[in-house]
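Novice: model the following, please.
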Amino acid sequence: MVNVTENLLWRDFKAKAPNEKWTTDITYVWVNDQWLYLAAVMDLYSRRIVAWASGASMTEELVRTALNAALAIRRTSPWLTLHSDRGVQYRAQKYIDYAVSRGIKLSMSRKGNCWENAPMGSFFSRLKVELIYAKNYQTMEEARSGIFGYIEVLYNRRRRHSANDNLSLVQKGDPPALLGRQAKFDSSRSLIVTPKCEPPSTTQGSN
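Specialist: Now for the predicted structure:
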């Protein structure tokens, strides 16, 4: 397997400061008769979703758009580590070159090991249980709007996290100037399949 990097986290999901450790992943949401793909970037210091991008195809450009949005929002440290799984998007040379050129140290889970990116899996699971499965969105714009509200209004501001001693991100002291924002991305390109712990169902998305 080409362009696989070492696992630098080894399930150590605690960070001493913002922008020390980020993690990223892709999930998919079934909207009426098609998939909406969501790439997100999380800061492990507080579990804040720094930025995300959504689109109709699961491409390298989608994950790079999410990372670019995060870098536009945050002043990253020279010791920032960005962790992901081994999906083809994260192993794409263009994505790797983009991240490395910005001083990011890349880290990847072992093959087929979901637990090594557990915080992102937990976030996507909550998103689907608390929002997606209950809403049955009929259009992409409805889904994007709902996801925006969930992340910005609930998750990033009100949600209490066990990793933060049951404090919200505001109570944790995550700098308010570093709030996440949405990076919209639409693509008509064909689907690129990335290895996941479970295959997507025909009616609903899964991590």
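Novice: make it CA atoms for all contacts and neighbour counts henceforth
Specialist: Will do.
Novice: quick one, strands of this structure?
Specialist: For the chain, the strands defined by DSSP state E cover 21-31, 34-43, 48-55, 81-84, 105-108, 160-161, 167-168, 181-184.
Novice: who's in contact with the top helix by length along the chain?
Specialist: Using DSSP state H to define each element, the chain has its longest helix at helix 60-73. Residues from elsewhere that reach helix 60-73 (C-alpha atoms under 8 Å, 6 or more residues apart in numbering): 26, 39-41, 50-55, 88-90, 92, 94-95, 98, 178-183, 185.
Novice: swap the cut-off to 7 Å and go again
Specialist: Outside helix 60-73, the residues within contact range by C-alpha atoms under 7 Å, 6 or more residues apart in numbering are 39-41, 50-53, 55, 89-90, 92, 95, 178, 183, 185.
Novice: could you also give me the structure for this second sequence? I'd like to compare it with the first:
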Amino acid sequence: MWRHHLTPTAEGWLYLATVIDIASRRVVGWSTADHLRTELVADARTAACPQRRPAHPVIFHSDRGCQYTSRELASPAAELNVHLSVGRTGQRWDNALAASFFIIIKRELLDTNTWPSRAAARTAIFDFIEGWYNLHRLHNSLGYHSPAEYETALAA
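Specialist: The predicted structure follows:
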């Protein structure tokens, strides 16, 4: 599942795009940039593929933004055996999981600080996702386990 968000810094906006595993709630790929072009989303997808190495086709669901529906994104997705899916206009449940993640990161990180630079915000986002959210943040939908704990239990 893909989604993006932005946060203000003293240097201007910083956009964050994520790829979230719907089963474990783990952020498996993410990217930041000073723009909201397709490259931002492609970079998040590129970051996710080595982590997951899907052996079977996967469905990649996103909202209807042009950065998600462009040919620039569709062609490499097909090569990776990723089937793109977009929600219907006005269907808020399609992206509820991603929206929930962005509410959490805003409430627990982005809205709690002022960011002097994009680099400072990017570093904090890295620490939040890779050091806190994926490894330690408990989710009631996962039986009060973190995404990493949930995946470990599934693998056992």
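Novice: picking up where we left off before, ok, of the contacts of helix 60-73 of the first structure, which one's closest to Arg74 of the first structure?
Specialist: Of all the contacts of helix 60-73 of the first structure, Leu178 has the smallest distance to Arg74 of the first structure: 6.1 Å, by C-alpha to C-alpha.
Novice: for the counterpart of Arg110 of the first structure in the second structure, what are its contacts?
Specialist: Using TM-score structural alignment, the partner of Arg110 of the first structure in the second structure is Arg88. Not one residue lies near Arg88 of the second structure by C-alpha under 7 Å, 6+ apart.
Novice: center of the second structure, which residue is that?
Specialist: The centroid of the second structure falls nearest to Thr18 when counting by C-alpha atoms, centre = their mean (1.6 Å).
Novice: and that one, what pairs with it in the first structure?
Specialist: By TM-score structural alignment, Thr18 of the second structure lines up with Ala40.
Novice: ranges for the helices of the first structure?
Specialist: Under DSSP H, the first structure gives helices at 60-73, 88-91, 93-101, 118-127, 133-135, 140-149, 169-172.
Novice: so which of those helices gets nearest Arg158 of the first structure?
Specialist: helix 169-172 (7.3 Å).
Novice: quick check: that closest one aligns to which part of the second structure?
Specialist: Going by TM-score structural alignment: helix 169-172 of the first structure matches residues 147-150.
Novice: and if you look at stretch 80-97 of the first structure?
Specialist: Under TM-score structural alignment, the match for stretch 80-97 of the first structure is residues 58-75.
Novice: list the buried residues in that stretch.
Specialist: Buried residues in stretch 58-75 of the second structure, counted by 16 or more other C-alpha atoms under 10 Å: 60-63, 67-69, 73-74.
Novice: ditto for stretch 167-175 of the first structure
Specialist: Per 16+ other C-alpha under 10 Å, stretch 167-175 of the first structure contains these buried residues: 167-169, 174.
Novice: how about the residues you listed in TSV, adding distance to Thr76 of the first structure?
Specialist: Formatted as TSV, these follow (distance: C-alpha to C-alpha, whole Å):
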residue	distance to Thr76 of the first structure
Leu167	24
Ser168	22
Leu169	19
Asp174	14
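Novice: taking those together, which two end up most distant?
Specialist: Maximum distance among these (C-alpha to C-alpha): 10.9 Å, for Leu167 and Asp174.
Novice: in the second structure, what residue corresponds to Val50 of the first structure?
Specialist: By TM-score structural alignment, Val50 of the first structure lines up with Val28.
Novice: return the residues in contact with the closest residue to the match of Thr18 of the second structure other than its chain neighbours.
Specialist: Distance criterion C-alpha to C-alpha, 6 or more residues apart in numbering; nearest residue to Ala40 of the first structure, sequence neighbours excluded, is Trp52 at 4.2 Å. Going by C-alpha under 7 Å, 6+ apart, Trp52 of the first structure touches 39-41, 66, 182-183.
Novice: which of the residues you listed are conserved in the second structure?
Specialist: Checked against the second structure using both residues aligned by TM-score structural alignment, their matches' C-alpha atoms under 7 Å, these keep these contacts: 39-41, 66.
Novice: and of these, the nearest to Ile151 of the first structure?
Specialist: Ala40 (10.5 Å).
Novice: ok, His136 of the second structure to Phe128 of the second structure distance?
Specialist: Separation of His136 of the second structure from Phe128 of the second structure (C-alpha to C-alpha, to the nearest Å): 10 Å.
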